[in-house]
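Chemist: please find the sequence and the predicted model below.
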Amino acid sequence: MRFMLDFLLLPLFLHVLPLGAPEAPRPAAAVVRQTPAPAKELLTWSASRPLTWADFKGRPNTGDPLHALTTANIGAQIGCQDYVFSANVQATFTPTESWVKSPHTESAALLHHEQVHFDLTEVHARQLRQKLKTLKFDCEHLQPAFNNVMKVAIANWQREQQRYDVDTNHGLNLIKQKTWDDQVLQRLTALQAYAAPAPAAAGTASSSGQ
């Protein structure tokens, strides 16, 4: 018995508001679909390859009060072979759907805030990898059980991303930002055993859509 399923979690859009702007809630939709993601450039999270402003290739909405928008994703490919479950989970960044208003908003502090959004996505990807290693899936009824796990995972991910922006005031509260910096780094370190394997080709920092 051998089959594979691709699951795409719809992207979570992470916004940065300018100082003094009202915080308008923009809920991010996230569902699990049994369809491959559209072919597009994706940057897979890597400790050795942080984001740069050049990665933000989307066209900003000049009428939008936001200073920057990051599109982060968690995708999963699962399968069974000889009734043995396997999964490949990736945290990715979509350049063409992420943007920054330049040049005056391209600050190092703002980029760092966006990087921690991406790092937090990797934290939740590692937690998902850890969870999937501990569960015993019935390969005859794989999809319903996996869907339930993914729904919980994405809900937790969204909730914490939103709390990060609220707590740090989108990076403007430097004390809170430092607290989140330290916590996210500690969690990445604690979950190092569940980091994704390094790409086969050295230096590769992007992947096609799953």
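Modeler: Looks like it came in fine. Numbering: from 1, shown residues only.
Chemist: hey, let's count contacts and neighbours off CA atoms from now on
Modeler: Will do.
Chemist: what about the helices in the protein?
Modeler: 108-134, 142-168, 174-190 (DSSP state H).
Chemist: now the angle from the second one to helix 108-134?
Modeler: Taking axes from the mean of the first three to the mean of the last three Cα atoms, to 10 degrees, one finds helix 142-168 and helix 108-134 inclined to each other by 150 degrees.
Chemist: and the longest strand along the chain, what does it pack onto?
Modeler: Among the segments of the chain that qualify as a strand by DSSP state E, the longest is strand 68-81. Packed against strand 68-81 by the contact rule (3 or more Cα pairs under 8 Å, 6 or more residues apart in numbering; DSSP states H and E) you find strand 2-9, strand 12-16, strand 84-93, strand 99-100, helix 108-134.
Chemist: of all those, which lies closest to Q34?
Modeler: With Cα to Cα as the measure, strand 2-9 is the member of these nearest Q34 (5.3 Å).
Chemist: hmm, who's touching the closest one?
Modeler: 30-37, 73-83, 154, 210 (Cα atoms under 8 Å, 6 or more residues apart in numbering).
Chemist: ok, and here's another one to check against it:
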Amino acid sequence: MRSTRYYFKSVVSIVFLGLIMSFGLFQDEGKTIAWSENRPLKWEDFQGPPADDSPYKALTDYRITFKGSINPNNYGKKGPNVQETVYEVDCMFNIDRSWVKEGARTEELLKHEQVHFDIAEWHARTLRKELDKLKTADPKTQKLATKLFQDISRDCRRLQEQYDSNTDHGVKPDQQEEWSGRVAKELKKLSKYAKE
């Protein structure tokens, strides 16, 4: 059994005539691993100190971030003074804040933790898809991008909680298998929006 802590940071940077405007919180997040289809999680990645008072066996700490910047190559191509924004979305696993308790390192629990990270990537891809529709760099678009981020982050948190509830934190093998398949299908549907 385990719990997942969710860190979502909105990092939006818009560069306009040499002026950099940033929104969000910046802090040292420690060592991270970017989500990759070719790089599944290993127990060695869970290096944070376990929470002794937690009833759970492991914790996956991830974050989804996004930032936007003006594409200088497209300035004015869509009209006088029209700027295009390019967005970058990352889904990261935090090594220093993810943990597993002694004696809990089973293959089943690791698969459960991987699906938590995969759910985060699913939502990162959804965010990439939606941000791809926003190109014009103006304050209205920036607000819309931030709202999209907040809405998708909220959906991700809800789905993570539902996943833990339905699988009883990975204890129910049939439900775990069902969720693993469901998440894999969603990632495949959104493969166009994978970062790799």
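Modeler: Nice, I can see it. Computed from a predicted structure; not experimentally measured.
Chemist: let me see the TM-score of these two.
Modeler: The TM-score (TM-score structural alignment, normalised by the length of the second structure) is 0.81; 174 aligned residues with a Cα RMSD of 2.1 Å.
Chemist: re the thing from before, so which of the helices and strands packed on strand 68-81 of the first structure gets nearest T62 of the first structure?
Modeler: strand 99-100 (10.2 Å).
Chemist: how much does the closest one stray from the second structure?
Modeler: Compared with the second structure after fitting, strand 99-100 of the first structure deviates on average by 0.4 Å (mean Cα distance after the TM-score superposition for the first structure).
Chemist: relative to Q115 of the first structure, how far out is F146 of the first structure?
Modeler: 29 Å (Cα to Cα, to the nearest Å).
Chemist: please apply the same query to E140 of the first structure.
Modeler: To Q115 of the first structure, E140 of the first structure is 39 Å away according to Cα to Cα.
Chemist: comparing the two, which residue is more hemmed in?
Modeler: Under the criterion of other Cα atoms under 10 Å, the comparison of E140 of the first structure against Q115 puts Q115 first, with 18 against 9.
Chemist: re earlier: looking at the helices of the first structure, spot the one closest to L51 of the first structure.
Modeler: Closest to L51 of the first structure of the helices of the first structure is helix 108-134 (Cα to Cα; 6.2 Å).
Chemist: tell me the angle the longest strand of the first structure makes with helix 142-168.
Modeler: With the same axes, to 10 degrees defining the directions, strand 68-81 of the first structure sits at 160 degrees from helix 142-168.
Chemist: what about the closest residue to I154 of the first structure other than its chain neighbours, how many neighbours?
Modeler: Counting by Cα to Cα, 6 or more residues apart in numbering, A30 is the residue found nearest to I154 of the first structure once chain neighbours are left out, at 6.9 Å. A30 of the first structure: 18 surrounding residues under other Cα under 10 Å.
Chemist: A109 of the first structure too?
Modeler: 14.
Chemist: ok, it - contacts?
Modeler: Counting by Cα under 8 Å, 6+ apart, A109 of the first structure has contacts G171.
Chemist: repeat the analysis, applying 7 Å as the threshold.
Modeler: By Cα atoms under 7 Å, 6 or more residues apart in numbering, the contact set of A109 of the first structure is empty.
Chemist: gap between it and L174 of the first structure?
Modeler: Distance from A109 of the first structure to L174 of the first structure, by Cα to Cα: 9 Å.
Chemist: coming back round to it: tell me which of the helices and strands packed on strand 68-81 of the first structure sits most buried.
Modeler: Ranked by mean neighbour count under mean count of other Cα atoms under 10 Å, these are led by strand 99-100, which reaches a mean of 24.
Chemist: what's it packed up against?
Modeler: For strand 99-100 of the first structure, the elements it packs on are strand 68-81, judged by 3 or more Cα pairs under 7 Å, 6 or more residues apart in numbering; DSSP states H and E.
Chemist: flag every buried residue along the strand it packs on.
Modeler: 68-80 (16 or more other Cα atoms under 10 Å).
Chemist: same check, this time on stretch 145-165 of the second structure
Modeler: Of the residues in stretch 145-165 of the second structure, 145-146, 148-150, 152-153, 156-157, 159-160, 163-164 count as buried by neighbour count, 16+ other Cα under 10 Å.
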